[in-house]
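Visitor: turn this into a model:
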Amino acid sequence: MQTGSVTTPFGRRSMTLALVKRQVATREIKAGKSVEKWKVFRDASEAREALGLQSSSLAVLDALLSFYPENELRQEAQLVVFPSNAQLILRAHGMAGATLRRHLALLVESGLIVRKDSANGKRFARKNNAGEIENAFGFDLSPMLARSEELALIAQKVVAARSAFRKAKENLTICRRDVRKLISAAMEEGAEGDWLTIEAMYVELVARIPRSPTMEDVAGVLDEMELLRDEIINRLEDQQNSQFSSTNDAQFEQHIQNSNPESIYEFEPSSEKEQGVKPSKPDKPKVEPLKAFSLGVVLKACQQLADYGPGGAVGSWRDLMSAAVVVRSMLGISPSAYQDACEVMGPENAAVAVGCILERANLINSPGGYLRDLTRRAERDEFSLGPVIMALLRNNGGRLLQAV
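Guide: From the prediction side, this is the model:
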């Protein structure tokens, strides 16, 4: 291989340290190294976006390689090709001259070729008396030989990422279908639960998928869609078996009367004005407990709440409601505000609402006023905990609690 000193570009083209580095690298190719030129071309094609190239750039690279007579790029060979622009245009399928020059510049920038310019900028080869090429000026293909392993590695990563992206999109399509059909079946067959809220959560997830999604977009929605599917399946399985675990049994058994002196809904009054607990309002219907999500999911969303449970842990819905009473007092939420929330939302829902407020306590000026506002909205059917839990699962510790 020809190994002269570093050459600078002809005319107005400037020299850069990156060009110096690339030219030095071509002189450090391991002795005897060789690689099949079209294999390197295929790797460069796969790595096109990572290299900052366009499809037309590859057409020009293909044309340049076609002027190299051998099938292998070898360290000891003369790797400079010197076609004219007119010849390159023909082999690049009639590409415009300005376009050709632009893509040649991109190939140089990407480090796949190096210009070796003559004194007058012309491309040609000078031969010795034996007819062998002694010196050539044009485009040096040595960088493709020098970077063959690197290009192969980039190509492998691109192919793996493309395969993972395709699988993720397929999994999302299947998961969307599952969730949509499970919700429809539950609604049509009258399964117990707030399926309109769950359907709204599904619609919100689908709406977040952009027209041209990235792997990050698909992976984020897929995680939440799978979580929603698992919760729907758990909900339907619970109904089909007509049996809940012992912790869920406690949840339903503790749908207790407020008159019970041992009820966890009996609070310490926050002032003389609030002696005792407000009696339940007979004209309001009982609210069903939170059943769209399991206790485990609620604890994942309201991570801080478990610290206030009996013994510093929450193992049942009753433990969670006990923890909410402690947190209610700690946040300065009055007993009457919490009692109203229990009557309107249901005791389990009210406890979860307090857990959600705790997660964003540093962003809420008045936790008591905030809970009263949620209670009023719930009374008008304008508030549901489902989207709040999903938002906390998605952004716990990241963004402001969205009450929807």
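Visitor: every contact and neighbour count from this point should use C-alpha atoms.
Guide: OK.
Visitor: contact partners of stretch 199-216?
Guide: By CA atoms under 8 Å, 6 or more residues apart in numbering, the surrounding residues in contact with stretch 199-216 are 165, 168, 179-180, 183, 217-218, 221, 224-225, 228, 386-387.
Visitor: one more, for comparison:
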Amino acid sequence: MQTVTTTPFGRRPVTAGQIESAALAARPAPVPQVDKWEVMKDLSTARAGFGISDRTLAVLNVLVGVHSERMLADGDMLIVYASNATLSARAHGMPESTLRRHLAALVEAGLIARHDSPNGKRYVRRDGDGDAMRAFGFDLRPLLVRACEIALAARAERQRLSVIAARREEVVLLMRDAGKLADYAAGQGTNTDALADRLLLAKRELRRKLDLDTLETLRDALVSLVDKLRETVAVEVEAPVAPTELSACDSQNERHIQEPDKKQSDLKGQGPDLRTVLNRCPDILPYADDGVRTWDDFTRLMARIAPMTGIDLPTWTDACRAMGPIEAAIAVAGIVQRIGMIRSPGAYLRTLAKKARGGAFSVDQMLGQTTRQAA
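Guide: Now for the predicted structure:
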């Protein structure tokens, strides 16, 4: 089929994009045919690299849909001569002015070529046998010529998106590590306010759609933050604390709480008496097979119950150091009594220990909360 014009109808000037599109339409195709929908799928992935928007791509999808054959084959008639009214209707009522703008963008991007008739109308001229001699409209042949280029661009874009997804995943995991390590360090009495601020800024940054360079910068910053937190936590772990696991022997459990910041002997006779504690925290009594007659019985019992609530040994030991073993045991008893209202007993006890170091923890207030719950 013969093509005789490459310049636009009327007062519209010829542009570099139109000249390039016409040259592409005349260039030999690297492959004899391509599946038009595979080309569209690749172009949808790589559209940013070709300078077109999603709406411009939607107009191209309409043009490709009007073409009757699935394959774009060299030698076939690849010119779409549907009117603007038809194209607008297929584009779900897109205004013709908008349609014309997107068609011009496709021409400038070198994805279609334009062949205008003498009067600007789109039509096909046929011979006596009904074969197309000449057509005026939008030529899809540039898609055939550039199919390999589009496929390569799509592959590169998919690889780029895969790397971005992997980096974003790393950032999310690092944020999780940083958050949990910061909570742990704070529970050990370390001031992590500055680290928490850095983590908050990183979380705000991740809410946006970030490019690869920004994600890698954020990842590097989080790696540094997590390393610093791990060093902080390591210092806390290396500090002299109790044995690494609870023993079934009560005498061993008693020994590991004999050197708190507050001496056990200093706390006997201070605060509520044992009977008051047991009356206000009755949920611990079913665990006391031999009864609770002394504060020593009570602290040993709570050392045994603490792991059942999810309070690990370092947290229990730290509470004993911060409060003294009796107050720590009373705190755990209060937690057991209010277990349905406390999401994380370990984190709650760490918070109480931190308050105790600042002189802000009161066993009377703790027991008062259990009394209000019972009421």
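Visitor: between the contacts of stretch 199-216 of structure 1, which is closest to Asn128 of structure 1?
Guide: Comparing those against Asn128 of structure 1 with CA to CA places Phe165 closest, at 54.7 Å.
Visitor: can you confirm the closest one is in a helix?
Guide: Yes: counting by DSSP: H, G, I helix; E, B strand; the rest coil, Phe165 of structure 1 is part of a helix.
Visitor: for it, which non-adjacent residue is spatially closest?
Guide: Using CA to CA, 6 or more residues apart in numbering and skipping residues adjacent in sequence, the residue nearest Phe165 of structure 1 is Met215, 5.7 Å away.
Visitor: counterpart of the one you found over in structure 2?
Guide: By TM-score structural alignment, Met215 of structure 1 lines up with Leu212 in structure 2.
Visitor: what's stretch 300-312 of structure 1 aligned against in structure 2?
Guide: Per TM-score structural alignment, stretch 300-312 of structure 1 has no counterpart in structure 2.
Visitor: how is Arg11 of structure 2 assigned, secondary-structure-wise?
Guide: coil.
Visitor: neighbours of it, just the number please.
Guide: Using other CA atoms under 10 Å, Arg11 of structure 2 is surrounded by 6 other residues.
Visitor: contacts only, for Asp177 of structure 2.
Guide: Contacts of Asp177 of structure 2 were listed using CA under 8 Å, 6+ apart, and they are Val226.
Visitor: give me the aligned partner of it over in structure 1.
Guide: Aligned partner of Asp177 of structure 2 by TM-score structural alignment: Asp178.
Visitor: secondary structure element for its match?
Guide: Using DSSP states H and E, Asp178 of structure 1 sits in helix 148-188.
Visitor: Ala136 of structure 1 too?
Guide: According to DSSP H and E, Ala136 of structure 1 maps onto strand 133-140.
Visitor: next one: Pro30 of structure 2
Guide: Using DSSP H and E, Pro30 of structure 2 maps to neither a helix nor a strand.
Visitor: equivalent range in structure 1 for the helix or strand containing Ser265 of structure 2?
Guide: Assigned by DSSP H and E, Ser265 of structure 2 falls within helix 264-267. Using TM-score structural alignment, none of the residues of structure 1 align to helix 264-267 of structure 2.
Visitor: tell me what that helix is packed against?
Guide: helix 325-337 (3 or more CA pairs under 8 Å, 6 or more residues apart in numbering; DSSP states H and E).
Visitor: following the helix it packs on, which helix or strand shows up next?
Guide: Of the helices and strands lying after helix 325-337 of structure 2 in sequence (DSSP H and E), the nearest is helix 345-357.
Visitor: start and end residues in structure 1 for that following helix, please.
Guide: Using TM-score structural alignment, helix 345-357 of structure 2 pairs with nothing in structure 1.
Visitor: and that helix, what's buried?
Guide: If you call a residue buried by 16 or more other CA atoms under 10 Å, then helix 345-357 of structure 2 has these buried ones: Pro345, Gly346, Ala347, Tyr348, Leu349, Arg350, Thr351, Leu352, Ala353, Lys354, Lys355, Ala356.
Visitor: try stretch 163-177 of structure 2
Guide: Within stretch 163-177 of structure 2, the residues scored as buried using 16+ other CA under 10 Å are Ile164, Arg167, Arg168, Glu170, Val171, Val172, Leu174, Met175, Asp177.
Visitor: what of stretch 102-115 of structure 2?
Guide: Of the residues in stretch 102-115 of structure 2, 102-115 count as buried by neighbour count, 16+ other CA under 10 Å.
Visitor: which parts of stretch 14-23 of structure 2 are buried?
Guide: Neighbour-count burial for stretch 14-23 of structure 2 [16+ other CA under 10 Å]: Gly17, Gln18, Ile19, Glu20, Ser21, Ala22.
Visitor: list the contacts of it.
Guide: With CA under 8 Å, 6+ apart, stretch 14-23 of structure 2 has contacts from Thr6, Thr7, Pro8, Val107, Glu108, Ala109, Gly110, Leu111, Ile112, Ala113, Arg114, Pro142.
Visitor: determine which two of those are furthest apart.
Guide: Pro8 and Pro142 (17.4 Å).
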